[in-house]
Structures are given as C-alpha cells and as structure tokens.
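*Asks:* the following block contains a protein sequence and its predicted model.
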Amino acid sequence: MAEQVRHQDQGRDLRPSTRVLTWPNLISAVRLLLVPVFGVLIASGQDGWAVVVLAVSGASDWLDGVLARRLGQVTRLGQLLDPAADRLFIAVTLVGLVWRGVVPLWLLVVILAREVVLGVMLLALGRRGYPPPAVHLAGKAGTFALLYAFPLLLLASWDSWLGTVAEVVGWAFALWGVGLYWLAGALYLVQARALLREART
C-alpha cells in the first residue's frame, strides 16, 4: 500500500482529505473553465484580454495553494485539479503561441515531451496502487515561470520599447521555466523508480 502523503505547513501535518467543496477546489475549477476562454481569445487575436486571463490564472494558482494550507483544506481532488489546470493552460497557451508564430515549435515539443514521460510514469505508479508524487517546489517554480513568460511573449509583438523588454524578460522566464520543469520531472522519475523498486521487493 502506498503511504499517505503528508503536507507540512508551519509545524502542522496536513493530510489530504476527500472533501470536494472547498475554496481551493473552487478556484482550481474556475481556472479550468478559463482554459477554453483563453484559447478563444488567443486564437481570435485579442491579446489584451488573453494577457489578463493568464495573469488571473497565475495569481489564482498561487492563491489556491496558500488557501489550502492556511485553511487546512488540502484534498485529493485539489491535488488533481491544480496540476491539471496548470498543464492545460501551458499546453493551450503554447499551441496558440506556436500557431500565431510567437514562439518556435521546439518549445512546444520540449514541454509536451516532458508531459508524455510523466504520463507514462503515472500509469506505472497507478498500476502498483501508488498516487501521483507530491508536487515538488521545482515543478511549481517552473510552472510559475512559464505562466509569467507567456503573457510577456505576447506583449513582445508590440512595436515599442515595451515589446523589446517584454521579449527579453519573457524568454528569460521561458528558458528558466523549461529547465525547472524538466528538473522537477527528473525528480519525479527518481521518486517513482524508488517506489516501483520497493513494490517489486
């Protein structure tokens, strides 16, 4: 049997519950609903509103984690909704930016390759009865960096000094985000390998 993941916050142990109706889960659900809204905005060229939606998503991603720990509302559903919303936003944003010609195709391939690798890992863990690994700080930092990089890369298309600055800072966030994203992926694989080896023995 997989051991239940413990979350520590200010000296307290927070065990994930089976509750559904919590404030963090509600925020994550709203973020999921914003994904198709963002997709329509970026496809129709409404970059200003698309940037606003991305900013709201990034802020709410931070907020739901804080509320979950402060209110003692860490739930199993939240542990699924939060990363799902992150991954969907990143995937939809990248596809839209590649389609618009804002970012090169290799950036999309590098990030989606990481998701495919971790998807196989999660299937292997699930077959042994293990839950997904706890979210690592490097993974959250990488997600934050990417979510902040995308609106800046959208602003880079502006023909002004602001566009130039946004392009430089946006690519800095994007490259750091990709590096942290893959670092977290490697750490998850190490954890999964240890669990699967334990299951075999």
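*Replies:* Alright, I've got the coordinates.

*Asks:* okay, CA-based contacts and neighbour counts for the rest of this
*Replies:* Noted.

*Asks:* which residues of the protein fall in strands?
*Replies:* 7-9, 12-14 (DSSP state E).

*Asks:* check which residues of the last one are buried.
*Replies:* Judged by neighbour count (16 or more other CA atoms under 10 Å), strand 12-14 contains these buried residues: Leu14.

*Asks:* between the strands of the chain, which gets nearest to Leu105?
*Replies:* Among the strands of the chain, the nearest to Leu105 by CA to CA is strand 7-9 (37.4 Å).

*Asks:* gap between the two ends of stretch 124-134?
*Replies:* By CA to CA, to the nearest Å, the extent of stretch 124-134 from end to end equals 16 Å.

*Asks:* show residues contacting that stretch.
*Replies:* Met1, Ala2, Val5, Leu122, Tyr188, Gln191, Ala192, Leu195, Leu196, Ala199 (CA atoms under 8 Å, 6 or more residues apart in numbering).

*Asks:* try stretch 45-61
*Replies:* Here stretch 45-61 has contacts from 27-28, 31, 34, 38, 41-42, 82, 86, 144, 147-148, 150-151, 154-155, using CA under 8 Å, 6+ apart.

*Asks:* ok, Ala141 touching Gly179?
*Replies:* No: between Ala141 and Gly179 there is no contact under CA atoms under 8 Å: 10.2 Å.

*Asks:* state which helix of this structure is the longest.
*Replies:* helix 161-200 (DSSP state H).

*Asks:* return the distance of the residue most central in space within the chain relative to Gly129.
*Replies:* The centroid of the chain falls nearest to Asp86 when counting by CA atoms, centre = their mean (3.1 Å). Look at Asp86 and Gly129: by CA to CA, they are 24 Å apart.

*Asks:* hold the first one in mind and look at this next one:
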Amino acid sequence: MTDSHAPRTPDSGEPPPQTGTDAAPSERIATIPNALSALRLLLVPVFCWLLLGPHADAWAFAVLFVSGASDWADGKLARLLNQSSKIGALLDPAADRLYMVVIPICFGLREILPWWIIGVLVGRDLLLLASGPLLKSRGLTALPTVYVGKAATFSLMSAFPFLLLGELDSIIGDIFHPIGWAFLIWGLYMYVWSFVVYWVQTVLVLTRMPAVGKSGR
C-alpha cells in the first residue's frame, strides 16, 4: 500500500504544513521496500507480453498476484524496518499509477473490458496529474492519500486478477467473472469519488496557501 510522505491537508481552515510525516524519510536507496517497488515496475512489461503475446493468462495472473503482494509488503516493511525513504515515496505510487494505466489498456486490447471504462480509469489519472503544477506553485509535491483512494486502488487491483481468471473457460471462470466485475464496479465508483476529493483539496490549497515566493496575508 502506498506510504505517502506528502504534506497533510487539515479539515480546518489551516493551510497544510510543508513537512510530511513526523519522521522525515531518509535518502537511502538500497532498501527492501525499494527493491520490491522496483520489482513491480520491472514486471509491467512482463505482464504486457504474457497477456498480449502468448495469451498466457495463468502466468499473467501470477504476475498480478506477485505485484499485489509486493505492493502490500513494501509499505508494511518500510514501517516495520524503519526503511521509509524519499525514493520509496516516489517509486511506490509510480508503480501503482503505472499498473492502473497499463492493465486496463491491455484488458481493452484483449477485449476483457469495454473502452469507456478504460477511458474513465486512465482519464482520471491523467486529469489528476494536472493538479501537479498547481500544487508545485504552492511549494507542495503531492496531496496526502485519502482512505477512499486507497480503497479504490485495492478494489481495482483485486478486480483485475479476478477478471483475468474469469476469462478461463471453466468453472473457475464462471465463479470469478462476476466477482471481478463486482470489485471493478465498486472500485470504479470510489476511484472517481477520490478524484473529486483530491481536486477539492487542490482548490483549498490554492485558496488558502500563498504562492511560492509570496508572503501570506
């Protein structure tokens, strides 16, 4: 799960502080959580080839399973081993976003998902990227992750392997196909809702914090 080190936006009228969590992340690179995040990134082209090349759906499912397990493990280990790092705070969400773009597109090419759903998923992330320059103008790099966003990512990342299993022409496919769609529909709703929440927070930051280089009144 993504271990955010971004500044927090309080619910009160106070502008968010420009420091992150209580313990500042280190400059270390060679850590176990970073290695897991790097592994997830390296598995992206492997997944694409397995799904679109030989149509090795079972192996593609295995890649998604390993990626999902490492996503949970890197955040957990970062806290347990005190190995939070600045590069880890970038690698982990970058891997999440890459999977959230690549998997739907691959599913579209295989006709597992309709393209309008893929457009919503990918378009949401692209529009969210547009908030980056606005936040940077206030001295921030990102907003803190919200629970609904984490829940949406979890639901969608659960839906994808279930949908892949649903493609199997067997009793397994019959069982997991509706389960995958249930996770997908719920995750899609939360994904859009988290987009609204992030943009509301962005507007609050723009209205309550002075631009970089300007003193607040």
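*Replies:* Yep, that arrived. Keep in mind that this is a model prediction, so the values were computed, not measured.

*Asks:* alignment lookup: Met209 of structure 2 to structure 1.
*Replies:* Aligning on TM-score structural alignment places Met209 of structure 2 opposite Ala199 in structure 1.

*Asks:* which residue is the nearest non-sequential neighbour of that match?
*Replies:* Arg128 (7.2 Å; CA to CA, 6 or more residues apart in numbering).

*Asks:* what is the aligned counterpart of the one you found in structure 2?
*Replies:* Under TM-score structural alignment, Arg128 of structure 1 pairs with Arg138 in structure 2.

*Asks:* so stretch 66-86 of structure 2 corresponds to what in structure 1?
*Replies:* Going by TM-score structural alignment: stretch 66-86 of structure 2 matches residues 56-76.

*Asks:* tell me which residues in the matching stretch are buried?
*Replies:* Those buried within stretch 56-76 of structure 1 under the rule 16+ other CA under 10 Å are 57-58, 60-61, 64-65, 67-69, 72-76.

*Asks:* count residues in the vicinity of the nearest residue to Asp64 of structure 1 once chain neighbours are set aside, would you?
*Replies:* With sequence-adjacent residues excluded and distances taken as CA to CA, 6+ apart, Asp64 of structure 1 is closest to Pro24, at 4.4 Å. Neighbourhood size, Pro24 of structure 1 [other CA atoms under 10 Å]: 27.

*Asks:* my guess is Pro24 of structure 1 meets Gln73, correct?
*Replies:* Yes: here Pro24 of structure 1 lies in contact with Gln73, judged by CA under 8 Å, at a distance of 7.3 Å.

*Asks:* find residues that contact each of these two.
*Replies:* Common neighbours of Pro24 of structure 1 and Gln73 (CA under 8 Å, 6+ apart) are Leu67.

*Asks:* got JSON lines for the buried residues of stretch 56-76 of structure 1, with distance to Leu14 of structure 1 too?
*Replies:* What follows is these, written out as JSON lines (distance: CA to CA, whole Å):
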{"residue": "Ser57", "distance to Leu14 of structure 1": "25"}
{"residue": "Gly58", "distance to Leu14 of structure 1": "24"}
{"residue": "Ser60", "distance to Leu14 of structure 1": "21"}
{"residue": "Asp61", "distance to Leu14 of structure 1": "19"}
{"residue": "Asp64", "distance to Leu14 of structure 1": "15"}
{"residue": "Gly65", "distance to Leu14 of structure 1": "13"}
{"residue": "Leu67", "distance to Leu14 of structure 1": "12"}
{"residue": "Ala68", "distance to Leu14 of structure 1": "9"}
{"residue": "Arg69", "distance to Leu14 of structure 1": "8"}
{"residue": "Gly72", "distance to Leu14 of structure 1": "6"}
{"residue": "Gln73", "distance to Leu14 of structure 1": "8"}
{"residue": "Val74", "distance to Leu14 of structure 1": "7"}
{"residue": "Thr75", "distance to Leu14 of structure 1": "9"}
{"residue": "Arg76", "distance to Leu14 of structure 1": "12"}
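
*Asks:* which of these fall within helices?
*Replies:* Ser57, Gly58, Ser60, Asp61, Asp64, Gly65, Leu67, Ala68, Arg69, Arg76.

*Asks:* out of the residues you listed, which is nearest to Val110 of structure 1?
*Replies:* Gly58 (21.3 Å).
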